[in-house]
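Novice: Compute the structure for the input listed below.
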Amino acid sequence: MVLVNFIVEDIMKDQLLKALVLNEHVRLYIVRTTDLVQEAQDRFDLHPCACAALGRTLSVASMMGAMLKSEEEMLSITINGHGPIGSIVVDAYANGNVRGFVSNPHVEDVLIRPGKLNVGAVVGTDGTLTVTKDLSMEENFSGSVELQSGEIGDDFAYYFTLSEQTPTAVSCGVLIGTDGRVASAGAMILQMLPDATETDISICEHVLEGLKPMSTLIQEYDDSSLEALANDMFEDAKILTTQPVAYDCPCSKVRMARALGTIKKSDVLEMADKEHGCDITCNFCNESYHFTEEELRAIASKMHD
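Specialist: Below is the predicted model:
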């Protein structure tokens, strides 16, 4: 009898890494988002430029969500540069999970050169990047900055530096393969902590100058780990945590029923009488929920005139 050992490789899934580097003077976040960006593309039939723009925003948002202090907190990001893609809207949660959409998922692609998407051209620069944090307090925190390039990474770096007074470098990228699907996606944030020195800043600048595009790095380290990438970037990287992240929308038929309960009772009854039901689609995940005529009447029966 011949025994055959099968080695099943653990395919790297989307994950987020938090670390401290340079004598713990600098905070490092790295996230792999290939699968969740692919899910966004599948859900909305995103064309390449739309996929790159939304994917970059989802990637940075995942790291920003992980910066929140409690599971009850969340943040929303809106980017509108008045370009042909329209608005980019993303929600991020403290566990690093995200959801989002763009106004025009089928925006016509613009190229800088063959094989290089011009994300800034479809996003535009005549507008703002706004971050609204729901910290479970009486009022939400909101910060807004003018768009710098529409390329997403530069715009987030400007937001952190100006709105949150934290010198920050942001790199993000989405690589679309020749088959039109997401080959790799991810992002990185380097943040100077209060005790960071000029030497620390110079070292970070040197590392960033020699860094390959983020999508290339994610692709090259796809068979290893984000820990390996962090250690290759900084010899003294102290890994704090790694956690899985995903495209996750908490919508449900129950929530959609609550939403129906916020409109006029007469409108709900009209849908029951004339349409004999209705379908509601979630903007954030494109999931559709059907309500029968009986379900609509049951909702209306609990509403005030």
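
Novice: Going by C-alpha atoms from here, please, whenever you check contacts or count neighbours.
Specialist: Will do.

Novice: hang on, residue 265 packs against residue 304?
Specialist: Yes: Residue 265 lies in contact with residue 304 (Cα atoms under 8 Å); the separation is 7.1 Å.

Novice: Please identify which of the two sits among more neighbours.
Specialist: Taking other Cα atoms under 10 Å, residue 265 and residue 304 do not tie; residue 265 has more neighbours (19 against 8).

Novice: where does residue 185 land in three-state SS?
Specialist: strand (DSSP: H, G, I helix; E, B strand; the rest coil).

Novice: Sorry, wrong one. I was asking about residue 272.
Specialist: Look at residue 272: counting by three-state DSSP, its state is helix.

Novice: Spatially nearest residue to it, not counting backbone neighbours?
Specialist: Spatial nearest neighbour of residue 272, chain neighbours left out: residue 293 (4.7 Å); criterion: Cα to Cα, 6 or more residues apart in numbering.

Novice: State the distance from the one you found to residue 38.
Specialist: For residue 293, the distance to residue 38 (Cα to Cα, to the nearest Å) stands at 36 Å.

Novice: ditto for residue 225
Specialist: Residue 225 is 20 Å from residue 38, where distance means Cα to Cα.

Novice: ok, those two, which is more surrounded?
Specialist: Taking residue 225 and residue 38 together and counting by other Cα under 10 Å, residue 38 has the greater number of neighbours (22 against 16).

Novice: I'd say the more buried one and residue 182 touch.
Specialist: Yes: the criterion here is Cα under 8 Å, and residue 38 meets it with residue 182 at 5.6 Å.

Novice: and the most centrally placed residue in the chain, what is it in contact with?
Specialist: For the chain, residue 58 is the residue whose C-alpha lies nearest the centre (Cα atoms, centre = their mean; 1.2 Å). Residues near residue 58 by Cα atoms under 8 Å, 6 or more residues apart in numbering: 37, 90, 98, 99, 100.

Novice: Let's compare: structure for the following, please.
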Amino acid sequence: MTDYLVRIISKQGNVRGLACVTTGLVSEICQRHGTLPTATAALGRALTAGTLMGALLKTGQRVALRYEGNGPLKKILVEADSNGSVRGYVGDPHVHELRPDGKLDVAGALGRAGFLTVAKDLGLKEPYRGTVQLHSSEIAQDLALYLVESEQIPSAVGLAEFIELDGTVAAAGGFMIQAVPPVDPEVVEELMARIEWMPPLSELLHAKKSPEEILELLFAGTPYDILEKRELAFACSCSRERIERVLISMGKKELASLHEEQHGAEVTCEYCGEHYAFDESDLDRLIAEVK
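Specialist: The predicted model follows:
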């Protein structure tokens, strides 16, 4: 199934909804980082969360989510843009913790104390930043808390994945519902009630339910218009040219030290795992370019 997102708006009640399938991009990114199941679940949910947040932006804008906790995962970083591109990584990909009931313990792996920071590049001089303390350490619940506390937008967020016994991602995706002022309380209550009785999101995704079908379940009986369908994909903005600019910014002294002591340099992108190697002749060229 191709990864894509659908965005709708209700005909009454001023409620917008988004739903997406992110199986392919979550699988690719987790494979690149070699994540174990609990780390896969945590990173996968955060990637889907970033995808949903990115879909709310205008063309050319970007959003970054940073979950930092005191658990073994340490942190989760995700970046997404308005075009459906997303990338991300987790502090320690080799974390696998289970709850007493045998389910993946994402909250425990992230840690019960920490912060969620959302940064939006809106094309202004400085990015907008909002931070909330982790409340439940569940990726979806804490994002909904951020939206209410920092952006004053009542929101419901659902994120899920289905991981096979061998650790592969069989399904991933999520939804977001937001009430936009003026809010009709009755419509919002009906939507919240549907979220309570609908089947678990992981089951819907594993059954190959599409974003349209998930939204139909959530908005059953509530008329709405489809605003857009958007393809989603993993994409990293790193390149050899960008890494060269970073190395040049270190200055002649640091580059000369790399040349003399290590006879080269190797840089790995945290987001995609791509390796960039620079030999002595490359460093000579970069040293010559330093102003």
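
Novice: My reading is that the residue nearest to the centre of structure 1 lies in a strand. Confirm?
Specialist: No: counting by three-state DSSP, one finds residue 58 of structure 1 to be helix, located in no strand.

Novice: That one corresponds to which position in structure 2?
Specialist: Under the alignment (TM-score structural alignment), residue 58 of structure 1 maps onto residue 47 of structure 2.

Novice: again with residue 186 of structure 1
Specialist: Superposed on structure 2 with TM-score structural alignment, residue 186 of structure 1 falls opposite residue 173.

Novice: what's the closest non-adjacent residue to residue 83 of structure 2?
Specialist: Leaving aside its sequence neighbours, residue 83 of structure 2 sits nearest to residue 59 (Cα to Cα, 6+ apart; 7.1 Å).

Novice: Tell me which residue of structure 1 lines up with that neighbour.
Specialist: By TM-score structural alignment, residue 59 of structure 2 lines up with residue 70.

Novice: Quick one: neighbours of the residue lying closest to residue 9 of structure 2 once chain neighbours are set aside, just the number.
Specialist: Spatial nearest neighbour of residue 9 of structure 2, chain neighbours left out: residue 16 (4.3 Å); criterion: Cα to Cα, 6+ apart. Using other Cα under 10 Å, residue 16 of structure 2 has 20 neighbouring residues.

Novice: Surely residue 16 of structure 2 is in a strand?
Specialist: Yes: membership of residue 16 of structure 2 in a strand is supported by three-state DSSP.

Novice: Identify the residues contacting whatever residue of structure 1 lines up with it.
Specialist: With TM-score structural alignment as the criterion, the equivalent of residue 16 of structure 2 in structure 1 is residue 27. Residue 27 of structure 1 is in contact with 18, 19, 20, 21, 189, 190, 191, 192, 193, counting by Cα under 8 Å, 6+ apart.

Novice: before we move on, what about residue 140 of structure 1?
Specialist: For residue 140 of structure 1, the contacting residues are 132, 133, 134, by Cα under 8 Å, 6+ apart.

Novice: Aligned to it, what sits in structure 2?
Specialist: By TM-score structural alignment, residue 140 of structure 1 lines up with residue 127 in structure 2.

Novice: quick one: its match and residue 119 of structure 2, what's the gap?
Specialist: Distance check for residue 127 of structure 2 against residue 119 of structure 2: by Cα to Cα, it reads 6 Å.

Novice: go on, residue 42 of structure 2?
Specialist: Per Cα to Cα, residue 42 of structure 2 is found 19 Å from residue 119 of structure 2.

Novice: And the contacts of residue 27 of structure 1, which is closest to residue 233 of structure 1?
Specialist: Taking Cα to Cα as the measure, residue 233 of structure 1 lies nearest residue 21 of the contacts of residue 27 of structure 1, at 9.4 Å.

Novice: Could you give the number of residues near the closest residue to that closest one other than its chain neighbours?
Specialist: Excluding its sequence neighbours, the residue lying closest to residue 21 of structure 1 (Cα to Cα, 6+ apart) is residue 237, at 4.6 Å. Counted with other Cα under 10 Å, the neighbours of residue 237 of structure 1 add up to 23.

Novice: Per the alignment, residue 237 of structure 1 pairs with which residue of structure 2?
Specialist: Under the alignment (TM-score structural alignment), residue 237 of structure 1 maps onto residue 224 of structure 2.

Novice: So its match is in contact with residue 9, correct?
Specialist: Yes: in this structure, residue 224 of structure 2 is within contact of residue 9 by Cα under 8 Å, at 5.5 Å.

Novice: which residues does residue 60 of structure 2 contact?
Specialist: 81, 82, 83, 122, 123.

Novice: Let's see if you can find the most crowded of these.
Specialist: Counting neighbours by other Cα under 10 Å, the top entry in the contacts of residue 60 of structure 2 is residue 81, with 26 neighbours.

Novice: where's the aligned partner of residue 280 of structure 2 in structure 1 relative to residue 218 of structure 1, distance?
Specialist: Residue correspondence to structure 1 (TM-score structural alignment): residue 280 of structure 2 is matched to residue 293. Plainly put, residue 293 of structure 1 is 49 Å away from residue 218 of structure 1 if you go by Cα to Cα.

Novice: If you count surrounding residues, which of these two has more?
Specialist: residue 218 (28 against 20).

Novice: residues contacting residue 122 of structure 1?
Specialist: 49, 50, 83, 84, 85, 107, 109, 110.

Novice: So the counterpart of it in structure 2, which state does it fall into?
Specialist: When structure 2 is aligned by TM-score structural alignment, residue 122 of structure 1 is paired with residue 109. On the three-state scheme (three-state DSSP), residue 109 of structure 2 is labelled helix.

Novice: What ranges does the stretch 151-291 of structure 2 have for its strands?
Specialist: Assigned by DSSP state E, counting those that start in this stretch, the strands in the stretch 151-291 of structure 2 fall at 155-163, 169-179, 224-231, 233-234, 264-268, 275-279.

Novice: For the first one, give the aligned segment of structure 1 as residue numbers.
Specialist: Following TM-score structural alignment, the aligned partner range for strand 155-163 of structure 2 in structure 1 is 168-176.

Novice: how far does the matching stretch sit from the chain's center?
Specialist: The chain centre lies 11 Å from the centre of stretch 168-176 of structure 1; the measure is Cα atoms, centre = their mean, to the nearest Å.

Novice: With structure 2 overlaid, report how far it is off on average.
Specialist: Stretch 168-176 of structure 1, aligned to structure 2 and superposed, deviates on average by 0.8 Å (mean Cα distance after the TM-score superposition for structure 1).
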